[in-house]
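J.: this is a predicted model, with the sequence first.
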Amino acid sequence: MSSCTWPKVLLFGDSLTQYSFSADGCWGSLLANFLQRKCDVINRGFSGYNTRWCNKMIPSILSEFDAKNISMVTVFLGANDSNLPTNKQQHVPLEEFKQNLLEIVEKIQSHGVPREKVVIIGPPASNISAWEKDCQINGRVCTKSNTETAKYAKACVEAARESGCSSVDMYTEMVKEKDWENMLNDGLHLSSRGCEYLFDLLKPVVTKVTAELPMLYPDWKQVDTNNPELPFIGK
């Protein structure tokens, strides 16, 4: 019997990726639905991680996959790096952040994935007052500033341009919208509205990258009722 190797879309990042199949943080689910019967969408998101750590771990993540089966990789980082320097565990200085992104893309390319298949997603803005309340409830100090996050979002666009891959500037686009704070469910993480907005920004890039991929296995209307096994045995 013949086998079918499904192309992979790899989502790599922090909690905004880790939660991307949850009820609220559903942009990964929306992407999987958009690519149904074309790709497997694989979640490799790590809550709380920054580019310094992700730069070290990306070779291990990539080793799980054959490069020729990877149709796209999203790199969605910056929400933790852009914390103020008082958050010594997660904060990464701006220049190092950009260099880490460049090195992450370089490592993805070195694994055999063309730069055209890599998308850097910049961090969203934060609803600072809402995130302060969430931090207080959970015994943490709020160390977010949209002034800082905007700089990291710009660095994402610059890193994408310099490395020759695509970018989605979530921060710049979302703050243009009325009541953009509703795109967040706790002040930091994306709500369902925010995820739908992100998916709409991603869709043109995804469509371009995956345009050549066929739907796997025949449409049910094309199955030979007398010989239904034929598509599955390679004849």
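T.: Yep, that arrived.

J.: CA atoms for contacts and neighbours, from now on please.
T.: Will do.

J.: helices along this protein, start to end?
T.: Using DSSP state H, the helices of the chain run over residues 15-18, 27-34, 51-62, 94-110, 128-137, 146-163, 170-174, 192-210.

J.: deepest of these, which one?
T.: Of all these, helix 15-18 has the most neighbours on average by mean count of other Cα atoms under 10 Å, namely a mean of 23.

J.: next up, a second structure to put side by side with the first:
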Amino acid sequence: MTKRLPAAVLWDMDGTLVDTEPYWMRAEIELIREFGGSWTEEDALQVVGAGLWDAAAVFQRAGVDLPADEIVQRLTERVREQLAQHGVPWQPGAQALLKSVRDAGVPTALVTMSIRSMAEDIVAAIPFAAFDELVTGDEVAAPKPHPEPYLTAAARLGVDIADCVAIEDSPTGLASATAAGAVAIGVPHMLPLDDAPSDVVWPTLDGRSLDDVAEVAADAWTRA
């Protein structure tokens, strides 16, 4: 019997598709030091997976005397500079899994709290047509962990979110995906996912294929 495929596979970006978190941390440290503050790795972890405007409020409380929009713009541009200088740091196995999904004709969307300009930089670096839709942090009213980003992706693709699989690396992202009703695969990166809502946690995407994604979805649909 042929395994039922997801109606779509929905991808987080930072930390899931690409390892850009060190770039973000460097940008955050530089910005906060400019205003006389300090920013540690522990501080940085509290905003992993969060919406950029939510993170901007954290930076303002840490002493960055700028409007939220300017904070978001400056951080994003600094990360984009690092991407241009050092290249896109792909997460192990991410491109291969994405390619297997695309080759099977399964629709895909990138669901990221980064803004569209940066998401487009990442997508442009992928050597194949990777995504049917992009949902970005500057396009939604409520960021992750709210379900809106994933519900928006499913609506744009014209599919039922309950028939979709989301791949995420953070508790915030998994909360968004599961609240929306997607089957959720967690792949930990900067933060542990022990207590995060998910259908399964994989240590890495390396070696994974669409068959593995379909198996997780089938198990979740059987339990539903």
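T.: Looks like it arrived, so ask away. Note that the coordinates shown come from a computational prediction; the quantities given were computed from them, not determined experimentally.

J.: care to give me the TM-score?
T.: The TM-score (TM-score structural alignment, normalised by the length of structure 2) is 0.34; 120 aligned residues with a Cα RMSD of 5.4 Å.

J.: JSON lines for the helices of structure 1, including distance to Ile120 of structure 1?
T.: Formatted as JSON lines, those follow (distance: least, Cα to Cα, whole Å):
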{"stretch": "helix 15-18", "distance to Ile120 of structure 1": "12"}
{"stretch": "helix 27-34", "distance to Ile120 of structure 1": "15"}
{"stretch": "helix 51-62", "distance to Ile120 of structure 1": "12"}
{"stretch": "helix 94-110", "distance to Ile120 of structure 1": "8"}
{"stretch": "helix 128-137", "distance to Ile120 of structure 1": "24"}
{"stretch": "helix 146-163", "distance to Ile120 of structure 1": "6"}
{"stretch": "helix 170-174", "distance to Ile120 of structure 1": "10"}
{"stretch": "helix 192-210", "distance to Ile120 of structure 1": "10"}
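
J.: out of those helices, which gets nearest to Val73 of structure 1?
T.: With Cα to Cα, the closest approach to Val73 of structure 1 among these belongs to helix 94-110: 8.4 Å.

J.: between the closest one and helix 51-62, how big is the angle?
T.: Interaxial angle, helix 94-110 of structure 1 versus helix 51-62 (axes from the mean of the first three to the mean of the last three Cα atoms, to 10 degrees): 10 degrees.

J.: so what secondary structure elements neighbour helix 94-110 of structure 1?
T.: helix 51-62, helix 146-163 (3 or more Cα pairs under 8 Å, 6 or more residues apart in numbering; DSSP states H and E).

J.: need the residues that contact that helix.
T.: 51-52, 54-55, 58-59, 62, 78, 81-82, 115, 118, 151-152, 155-156, 159-160, 162-163 (Cα atoms under 8 Å, 6 or more residues apart in numbering).

J.: how big is the angle separating it from helix 146-163?
T.: Using the same axes, to 10 degrees: helix 94-110 of structure 1 against helix 146-163 is 40 degrees.

J.: how about the helices and strands packed on helix 94-110 of structure 1 in a markdown table, adding distance to Arg44 of structure 1?
T.: A markdown table is the format used below for those (distance: least, Cα to Cα, whole Å):
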| stretch | distance to Arg44 of structure 1 |
| --- | --- |
| helix 51-62 | 8 |
| helix 146-163 | 19 |
